[in-house]
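Novice: give me coordinates for this.
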Amino acid sequence: MTKITYIAADGGRFEVEADNGSTVMENAVRNAVPGIEAECGGACACATCHVYVDPEWADKVGEPEPMEEDMLDFAFDVQPTSRLSCQIIVRDELDGLVVRVPERQA
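Specialist: You can find the predicted model right below:
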């Protein structure tokens, strides 16, 4: 199991044990993390699962693929470490990952 910490816009922390192969978005939805709407269900067809990857994790998480970059154009307040959580696959290397939920989704 891989531990992920979600920090909500109000500062609330949600620590989740996630199965490898799942996505950061799926685990947020399963654990009712506020602010992760995931309207498209993880199809990379909206920007309502937008998160900010903590800078110390950015290299391990990696850069968005072109399709994700296109969807991020619709996200609220995009930052250099913005990602769609539906596109981050949980794996051992991400144990301890910290992501922040934006103030609002697109």
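
Novice: for the rest of this, base every contact and every neighbour count on C-alpha atoms.
Specialist: Fine.

Novice: please enumerate the helices of the chain.
Specialist: If DSSP state H is used as the criterion, the helices of the chain fall at 24-30, 58-61, 66-72.

Novice: who touches the first one?
Specialist: Read it as helix 24-30. When contacts are defined by Cα atoms under 8 Å, 6 or more residues apart in numbering, helix 24-30 is touched by residues 4, 6, 16, 18, 36-38, 42, 49, 84-90.

Novice: tell me which of the helices of the chain sits most buried.
Specialist: When those are scored by mean count of other Cα atoms under 10 Å, the highest mean neighbour count falls to helix 24-30 (a mean of 21).

Novice: quick one more, to check against the first:
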Amino acid sequence: MHATWILPDGQTITAEVKEGQNLMEAAVTANIPRVIGECGGSLSCATCHVVVDDTWAARTGETGPFEDAMLDVAEAERQPTSRLSCQIRMSADLDGIVLHVPSVS
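Specialist: As a prediction, the model looks like this:
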């Protein structure tokens, strides 16, 4: 399975992701710029903020209350399909998912 991250400059990076792995861990392993995962996926930071491509957003599930609160304090402006990538786990339904790394103004 794989995921693709689109960077603010339009560059794309595609990486293999194991089933069950969260997309923050996959991004850190693939050296995706600006996806840091400082808290290790414990929902205490927003350094893995991504914007799920519209065509994939419905498949990633709903934002929980803690994730929702953390997205409000993310460095980059929150978008309608913003998610913390630590809260998205790879599955067969997400094979090929596209995530945008937001820019900071």
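
Novice: do you know which of the helices of structure 1 lies nearest Val101 of structure 1?
Specialist: In terms of Cα to Cα, the element of the helices of structure 1 nearest to Val101 of structure 1 is helix 24-30, at 10.2 Å.

Novice: give me the mean distance between that closest one and structure 2.
Specialist: With both structures laid over each other, helix 24-30 of structure 1 and its partner residues in structure 2 are 0.3 Å apart on average (mean Cα distance after the TM-score superposition for structure 1).

Novice: residues contacting Leu84 of structure 1?
Specialist: Residues in contact with Leu84 of structure 1, defined by Cα under 8 Å, 6+ apart, are Met25, Cys44, Ala47, Thr48, Cys49, His50, Val51, Glu68, Leu72.

Novice: can you do 6 Å?
Specialist: If a contact means Cα atoms under 6 Å, 6 or more residues apart in numbering, then Leu84 of structure 1 has Cys49, His50 as its contacts.

Novice: wait, Glu103 of structure 1 touches Ala9, no?
Specialist: Yes. Applying Cα atoms under 6 Å as the test, Glu103 of structure 1 and Ala9 come out as touching, 5.0 Å apart.

Novice: now distance to Gln79 of structure 1 too, for the helices of structure 1, in TSV please.
Specialist: Output for the helices of structure 1, formatted as TSV (distance: least, Cα to Cα, whole Å):
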stretch	distance to Gln79 of structure 1
helix 24-30	18
helix 58-61	12
helix 66-72	10
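
Novice: indicate which one of the ones you listed is closest to Asp95 of structure 1.
Specialist: Sorting these by Cα to Cα, the top spot, which is the nearest, belongs to helix 58-61 at 10.3 Å.

Novice: looking at structure 2, where would I find the counterpart of that closest one?
Specialist: The counterpart of helix 58-61 of structure 1 in structure 2, using TM-score structural alignment, spans residues 57-60.

Novice: which one of the helices of structure 1 lies closest to Leu97 of structure 1?
Specialist: Leu97 of structure 1 lies closest to helix 58-61 among the helices of structure 1, at 8.7 Å (Cα to Cα).

Novice: now the strands for structure 1?
Specialist: Under the criterion DSSP state E, structure 1 carries strands at the ranges 2-7, 13-18, 50-53, 82-84, 97-100.
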